[in-house]
Each structure stands twice: as structure tokens, then as C-alpha cells.
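Trainee: Dropping the sequence and predicted coords here.
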Amino acid sequence: MELLHYKVLVLALDPALKPVLGPFFVAERFEADWVRTVEKGAENLIKNHYDLVIGDLNLGHDKEGGLDLLKRLRVRDQNLPFVVIADQESLARSVEAINLGVAGFLKKPLNLAEIEETLRRAIRYHKSRFQKNQLVNYQMTNLYQAVIKSSEASSLKLLDTVDNLIELIYPEEYDSFPDLKMAIYEGLANAVEHGNLKNVNKNIFFQIHLKMDRILVQIKDEGAGFDAQKVTDTGEEAKHRGLGLIKHLMDEVSFNHKGNEINLLKLLASGPKG
């Protein structure tokens, strides 16, 4: 991970988090403020400038947690990246967090590789969300196809295009798709980083088919692939490519035999109106 000189606010009570995150912040030159309550976190956000907020969803029974801090933050700032820490018990609330706008998830117990990848994505997404990068070889109808280079800038530009397409096809349901957009973002990031190993000479092939009752997405890289069935059978999705989160967000997730193509299915409650 490149050296980033950023200031981070962390809302957490779990004693197991600081020994993992703390040394990482020091190594990467992050300046971190730790708070134990939502009230203190909200106060700090008003007084200080932060480049990233990290919040544990579960601070204990009957206590406000990361979701409450995220709600307060979004009232005054729609853009500051917020990364959620979730355990199995609080994972079900992740969809509500996505609706409020989150830049990533960390699942307990924390994994150093996942921390590095998630925080880097969160900050780069925030920095690069308005970057422009030309897409090649695409056509836009209800079936949209694109071939992009293996770079985060290309992925972010593609996400902007997909976002505009969804708003065009489903104008009244537009706010109902944060789960789909998060899953596509994770899939593209996996294709860049794990599939093509950040080789800018390799392409990513993207396709989205917008139907009345469902949306189908296909993301394919030019990498060696992996044994998706083995990962599923051994229950290791949370440790590999964010598959646990993607499967939680989508109605159906499948891979080709080689493991270099992921297919996502989102079912719609009703077709687009108008």
C-alpha cells in the first residue's frame, strides 16, 4: 500500500480492534483519533477534518453504534468515506449502512490484508470518484457492454456510467440500488487486483442486462481464475475477494468453471415505471 498521510476517526469499543488497527495506522502513517461513543465521534467530526471514518456497528446492547454515527454524518456530509466494521450478528444491518453510503466493510475477526485493501479502496474511491477515464468498445441500450483497462480509475468511470444508466432506466427506483452498485464495485476491484493482478495491459469485460424483473451483471478478467467452489465449500468467502459481502448483497452469485468470471443477479420487486 502506498504511504497515505490521512487523518482517521475510529469509533470502537471492542478491545481486539486496536491491537490490529493501531500498528497498521502507525506503519501507514495514518493519524487516528479513537472514540468510544457516537456522541464523541459526532463532536469530533464537527471540530476536526477527517479523511476517513471507521465505525463498529456493534458497540454493545442498547448502545448507539457505527450506523448511528453514519446517519449523523450523512446529514452534513454525503461524501466523507465511511468504513463499517461488522460481526456476524450485525452483518444483517449492512444493507441499511449501504443505503446511507459506505465505502467498504471489515468483518471480524479483522484480517490485515483485508484492512489494507478495504481502506485503500475507500480513500481512492473518495479521491477518484470524479476522475474521467475513457471507456472503449461499448454500446448502450438495455444491454450495456464495456471493455476497460485494469485500473481503479477505469472502474470508477464505469461505475459512474452504470449509475447513470440505472437512473435512466429505473428513474423512480433509482435509490433502491446501493446494494447492486456496491457488489459491482467489489467485483470490479477483485478483477483488477486479484484477477489481472493490476496488469494494465489486461482487460476487464463487463456486461449489465437491465430487465423488467431483474438485473444481470457479468464481470470477467483475463487472469488465471480460482476455485470458487472450493472457497464456497470451505466457508472461506469472507477471506477471499469479499465474496461473503457480494453474496449477502445479491440474490444469486455464480462463477464460470475457470473462476475468472462472476455473474450477479438482482431480482426486482417490480419493473421500471414510466
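Mentor: In hand now; what should we look at?
Trainee: drop to CA atoms for contacts and neighbour counts, all remaining ones
Mentor: Noted.
Trainee: so which helix or strand takes in the closest residue to Asn190 other than its chain neighbours?
Mentor: In space, and not counting its chain neighbours, Asn190 is closest to Arg241: 5.9 Å by C-alpha to C-alpha, 6 or more residues apart in numbering. Using DSSP states H and E, Arg241 sits within no helix or strand.
Trainee: Who are the contact partners of Arg241?
Mentor: Applying C-alpha atoms under 8 Å, 6 or more residues apart in numbering, we find Arg241 in contact with 186, 190, 194.
Trainee: Next one for the comparison:
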Amino acid sequence: MGTNHGPSWTRRHTIPSDTRVGSDLVEELIQEMSQREWPATDLFRVQLAYEEAIVNAVRHGNRNARDKTVEVEMTCCSERVMIRIRDQGEGFDPEKVPDPRQESLLDVPGGRGVLLISEVMSEVYYNDIGNEVTMIKIKGDNPLEDESQA
């Protein structure tokens, strides 16, 4: 039997538009997930989605503006992780992001983060403006593996 490390853990941070600062925050989340015996595959996927979302918020949302910030909220329990990242940018429409798997876009750098996040997380939601993403991971939910075994 695993050790129960409390019903849930939550952290909220407001950080500068600096991907290095944003990247440091995920370490604490991964540690909390590990203590709750999350599988290594889930740890990897959550960290990957988090990193992509932070980079998108700083580079695309805030356009690296040093006077803007990014709000990060992370919650972890034994079966579910929620990450919410909000930038101060004008937002975007995720439905209008072209699929980077199209033949004409295979050699174009960038444009893969939104797709990647949707592939590795259980649920992904954007606010109406498009400057906030909420990502949810359910323990053991790995759609990519499920598809390859079908």
C-alpha cells in the first residue's frame, strides 16, 4: 500500500515572463505526483505538457515582455492533476491552429505545442479569449498507448 500524502496539494504562482522560472515550478508538481505513486509515463507526459504550455504563455502569449506575468496553478491528488496557466496576452483561437501533421507543414518549425498538449493530457480547455489553458491528467489515462494497442 502506498502512503497517502493528503487529499490534494495545490500551488499558485505569479511568475515573470521567463521560461526558466516557469520550468522550475514543475519540479515540485512532479515530486508530489511521485509521492502519490503516479506512473513514470504520466510524470513524463504532465511535465511535457506543462513545459509546452509555459513556453507558449511566455513566448506567444506575453511575447517575452518583461513587464508581463504568467499565472500558474497546479493541483495534484492521488488520481488527478490539474494545471492552469494564464498569460497576459491577447489570446488565440486553438481551433484555428493548423495541424502540424499536414504534409505542407512538416518542415515548418513550431506549431506543435497545442497538438502535443492535447495528445498527452486527458482533458484540455481554453478560456474564451485563449490566454488561459487548463490541462487535466487522470492517472493511467494514456490515449496514445490505447490507440496503438487497438
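Mentor: Nice, I can see it. Since we're looking at a predicted model, the values are computed, not measured.
Trainee: Tell me how they score on TM after superposing.
Mentor: The TM-score (TM-score structural alignment, normalised by the length of the second structure) is 0.73; 124 aligned residues with a C-alpha RMSD of 2.0 Å.
Trainee: Filter the contacts of Arg241 of the first structure down to the ones in helices?
Mentor: 186, 190 (DSSP state H).
Trainee: Can you tell me which of the contacts of Arg241 of the first structure are buried?
Mentor: Buried members of the contacts of Arg241 of the first structure, counted by 16 or more other C-alpha atoms under 10 Å: 186, 190, 194.
Trainee: Now do the same for the last one: its match in the second structure.
Mentor: Alignment note: His194 of the first structure maps to His60 in the second structure; criterion TM-score structural alignment.
Trainee: Need the nearest residue in space to that match, chain neighbours excluded.
Mentor: His60 of the second structure sits nearest to Gly89 (C-alpha to C-alpha, 6+ apart), 7.8 Å away.
Trainee: Residue in the first structure paired with that neighbour?
Mentor: When the first structure is aligned by TM-score structural alignment, Gly89 of the second structure is paired with Gly223.
Trainee: which residues in the second structure form helices?
Mentor: Under DSSP H, the second structure gives helices at 19-35, 40-55, 113-120, 143-149.
Trainee: What is the corresponding segment of the first structure for the third one?
Mentor: Residues 242-249 of the first structure are where helix 113-120 of the second structure lands when matched by TM-score structural alignment.
Trainee: Any chance you could list what contacts the matching stretch?
Mentor: Taking C-alpha under 8 Å, 6+ apart as the rule, stretch 242-249 of the first structure contacts 95, 179-180, 183, 186-187, 237-238, 253.
Trainee: and with 7 Å instead?
Mentor: 179, 183, 237-238, 253 (C-alpha atoms under 7 Å, 6 or more residues apart in numbering).
Trainee: next one: it to chain centre, how far?
Mentor: Centroid separation between stretch 242-249 of the first structure and its chain, computed with C-alpha atoms, centre = their mean, to the nearest Å, is 10 Å.
Trainee: show me what contacts the match of Gly89 of the second structure?
Mentor: Here Gly223 of the first structure is in contact with 195-196, 260 (C-alpha under 7 Å, 6+ apart).
Trainee: ok now do the residue nearest to Ile204 of the first structure when sequence neighbours are not counted, which residues does it touch?
Mentor: Excluding the flanking residues, the one nearest Ile204 of the first structure by C-alpha to C-alpha, 6+ apart is Asp221, at 4.7 Å. By C-alpha under 7 Å, 6+ apart, Asp221 of the first structure lies in contact with 191, 195-196, 203-205, 260-261.
Trainee: So which of those residues are in strands?
Mentor: Using DSSP state E, the members of the contacts of Asp221 of the first structure that fall in strands are 203-205, 261.
Trainee: what's the straight distance from one end of stretch 166-183 of the first structure to the other?
Mentor: Start-to-end span of stretch 166-183 of the first structure (C-alpha to C-alpha, to the nearest Å) is 14 Å.
Trainee: picking up where we left off before, what's the farthest-apart pair in the ones in strands among the contacts of Asp221 of the first structure?
Mentor: Using C-alpha to C-alpha, these span at most 12.4 Å, a distance reached by Asn203 and Glu261.
Trainee: who has more neighbours, those two?
Mentor: Neighbours per residue (other C-alpha atoms under 10 Å) separate Asn203 of the first structure from Glu261, with Glu261 holding more: 23 against 19.
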